[in-house]
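Peer 1: the following comprises the amino acid sequence and a computationally predicted model.
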Amino acid sequence: MNAIRQSCLIALLPFAMLVSSVQAEGMSIADTVYKIPLAEDVSMDEAVDSMLLRANTLNFKMVSHLPLYQELESMGVETRRIEIFQFCDARIAHEMLQENIDFSAYLPCRITLIEDDDGQAWLTTLDLNQVIGMAGLPASLMDRAISVRDTIEEIMTAGATGDL
């Protein structure tokens, strides 16, 4: 369990750094997040199945899955469902890292399935427009970054609509 907690903390470090930077610029944490609600007729399990299928179709590998709610429940913490999925296209990741190792803080792409206090399920991720806008990428990598953003958003849309 200690390794899982450590993994969670390490995974959150890039976001903590982004939040402190964003707050200095007068933005809120919500300004850095892209999120969409699940349709009323889509269960959370259906959303997961749809995301995994769409990621596979788009050649984005799921490299990690953390059912955080299960870890919390095993510790006696009452919680709503929270699952973190991490996806990656290794070739694009390699290109980005060749350009600038700072991109390592944003790898792999993360999508969280989370239920709010009202029972509404959401899919959330880092708003890649924020990162892309400040990255200063050459045109060839800018196209790749936009492709990653579009792919993550397509995976999320498939999940939110239950589109298999």
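Peer 2: Right, received. Where do you want to start?
Peer 1: when you work out contacts or count neighbours from here on, use the C-alpha atoms and nothing else.
Peer 2: Fine.
Peer 1: what's the burial count for residue 69?
Peer 2: Residue 69: 18 surrounding residues under other C-alpha atoms under 10 Å.
Peer 1: for residue 42, that is, sorry about that
Peer 2: 17.
Peer 1: quick one: contacts for the nearest residue in space to it that is not next to it in sequence?
Peer 2: Distances taken as C-alpha to C-alpha, 6 or more residues apart in numbering place residue 162 nearest to residue 42, at 5.7 Å, with adjacent residues excluded. Contacts for residue 162 (C-alpha atoms under 8 Å, 6 or more residues apart in numbering) come out as 39, 42-43, 46-47, 50.
Peer 1: got the contact list for residue 55?
Peer 2: So residue 55 contacts 61-62, 87, 151, 155 (C-alpha under 8 Å, 6+ apart).
Peer 1: most neighbours, which of these?
Peer 2: residue 155 (26 neighbours).
Peer 1: which helix or strand contains that residue?
Peer 2: Residue 155 belongs to helix 139-161 when assigned by DSSP states H and E.
Peer 1: which of the residues in that helix are buried?
Peer 2: The neighbour-count check on helix 139-161 (16 or more other C-alpha atoms under 10 Å) flags 141-142, 144-145, 148-149, 151-161 as buried.
Peer 1: could you pull out the helices for this structure?
Peer 2: In the chain, the segments counted as helices under DSSP state H are 2-24, 44-57, 68-74, 90-99, 128-135, 139-161.
Peer 1: helices and strands around the fifth one, which ones?
Peer 2: Think helix 128-135. Applying 3 or more C-alpha pairs under 8 Å, 6 or more residues apart in numbering; DSSP states H and E, one finds that helix 128-135 contacts helix 139-161.
Peer 1: off-centre distance for the helix it packs on?
Peer 2: Put simply, helix 139-161 sits 11 Å off its chain's centre (C-alpha atoms, centre = their mean, to the nearest Å).
Peer 1: and if you look at stretch 82-93?
Peer 2: Per C-alpha atoms, centre = their mean, the centroid offset for stretch 82-93 relative to its chain is 8 Å.
Peer 1: structure B:
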Amino acid sequence: MGFLRNLLALVGAIAVAGGLYAYTKLGPVIAEFDPGATDMYRGFAEQLIKHKDPGVAMMWQVEVEEGISVEDVKESLKSLAAARNFLFVGEAPFYKQVQAVTGKPFRHVEFLSFCDARVGAMMADYRDEYTGFMPCRVSIVEGKDGKIRLFSMNLDMMIYGGKALPPELKSEALRVSKIIQEIMQGAAQGEF
């Protein structure tokens, strides 16, 4: 019994020492993170645990109401973006590329790209790596179940995931994030 007690005490002491070491090493680094980082990582972890897939955890998803066609969704996204001064900069009909390569029909998967050049320039000036987030994309996907859904990258990790962004860039990134979510929600309901 004494051996077991001593063994458990040793394991406990090692765990406490490890925790203190991690706190002293990581504490100063985490203190530099954006104040919203903890909530963002918690939400990401919840989605990751729920779906067991980081790709799902990193995306916004909106299901399109039945009866709304893919063409209506596309036009709605473009119209809603234009009303918010969010420039439509291109589309990539992936399903057509798959058909061309395989010779077989493929369900509708298409990528629409949008950009606010002013915010894009701010991001590029802040860090070259942030150009990887540009342009903002919304995919229109006919699922294997026949339902149409919209997907876009959740920008919260870029906005909150590390060292706080400069205030003006953070404000503009939050505005762009809101616009993307608004146009997805609106298009899914058939708004123009």
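Peer 2: Received it, and whenever you're ready, just let me know what you need. Nothing here was measured: the structure is a model prediction, and the numbers come from that model.
Peer 1: any idea what the TM-score is?
Peer 2: TM-score for the superposed chains, counting by TM-score structural alignment, normalised by the length of the first structure: 0.80, backed by 142 aligned residues with a C-alpha RMSD of 1.9 Å.
Peer 1: now the helix holding residue 155 of the first structure on the second structure. Mean distance?
Peer 2: Relative to the matching residues in the second structure, helix 139-161 of the first structure has an average distance of 0.9 Å after the fit, by mean C-alpha distance after the TM-score superposition for the first structure.
Peer 1: tell me the residues of the second structure aligned with that helix.
Peer 2: Here helix 139-161 of the first structure aligns to the second structure at residues 167-189, judged by TM-score structural alignment.
Peer 1: what's the closest of the helices of the first structure to residue 35 of the first structure?
Peer 2: helix 139-161 (8.6 Å; C-alpha to C-alpha).
Peer 1: what is the orientation angle of that closest one with helix 90-99?
Peer 2: 140 degrees (axes from the mean of the first three to the mean of the last three C-alpha atoms, to 10 degrees).
Peer 1: remind me what helix 139-161 of the first structure packs against, helices and strands.
Peer 2: By 3+ C-alpha pairs under 8 Å, 6+ apart, helix 139-161 of the first structure packs against strand 33-37, helix 44-57, helix 90-99, strand 109-115, strand 121-126, helix 128-135.
Peer 1: which residue numbers in the second structure does the fourth one align to?
Peer 2: Per TM-score structural alignment, the counterpart of strand 109-115 of the first structure in the second structure is residues 136-142.
Peer 1: outside of the matching stretch, which residues touch it?
Peer 2: 70, 74, 107-115, 148-153, 184.
Peer 1: ok, average deviation of it from the first structure?
Peer 2: Mean for stretch 136-142 of the second structure is 0.4 Å (mean C-alpha distance after the TM-score superposition for the first structure).
Peer 1: got the buried residues for that stretch?
Peer 2: 136-142.
Peer 1: can you tell me the closest non-neighbouring residue to the residue nearest to the spatial centre of the second structure?
Peer 2: For the second structure, the residue sitting closest to the mean C-alpha position, by C-alpha atoms, centre = their mean, is residue 154 at 1.7 Å. Distance criterion C-alpha to C-alpha, 6+ apart; nearest residue to residue 154 of the second structure, sequence neighbours excluded, is residue 59 at 4.9 Å.
Peer 1: starting at the chain centroid, how far to stretch 25-42 of the first structure?
Peer 2: 11 Å.
Peer 1: which residues are contacting that stretch?
Peer 2: 19, 22-23, 44, 47, 120-127, 130, 156-157, 159-162.
Peer 1: contact partners for the spatially closest residue to residue 170 of the second structure that is not a sequence neighbour?
Peer 2: Nearest non-adjacent residue to residue 170 of the second structure, counting by C-alpha to C-alpha, 6+ apart: residue 159, 6.5 Å away. By C-alpha under 8 Å, 6+ apart, the contact set of residue 159 of the second structure is 165, 170, 173-174.
Peer 1: residue 69 of the first structure too?
Peer 2: 79-83.
Peer 1: residue 57 of the first structure: neighbouring residues, count only.
Peer 2: 11.
Peer 1: and for residue 7 of the second structure?
Peer 2: Residues near residue 7 of the second structure, counting by other C-alpha under 10 Å: 12.
Peer 1: equivalent analysis for the one 4 residues further on, please.
Peer 2: Using other C-alpha under 10 Å, residue 11 of the second structure has 12 other residues around it.
Peer 1: before we move on, the earlier item: and the angle from the helix holding residue 155 of the first structure to strand 33-37?
Peer 2: Going by the same axes, to 10 degrees, helix 139-161 of the first structure makes 30 degrees with strand 33-37.
Peer 1: how much space between the corresponding residue of the second structure for residue 41 of the first structure and residue 148 of the second structure?
Peer 2: Aligned by TM-score structural alignment, residue 41 of the first structure pairs with residue 67 of the second structure. Distance of residue 67 of the second structure to residue 148 of the second structure, given as C-alpha to C-alpha, to the nearest Å: 10 Å.
Peer 1: cool, residue 66 of the second structure as well?
Peer 2: 8 Å.
Peer 1: cool, thanks, signing off.
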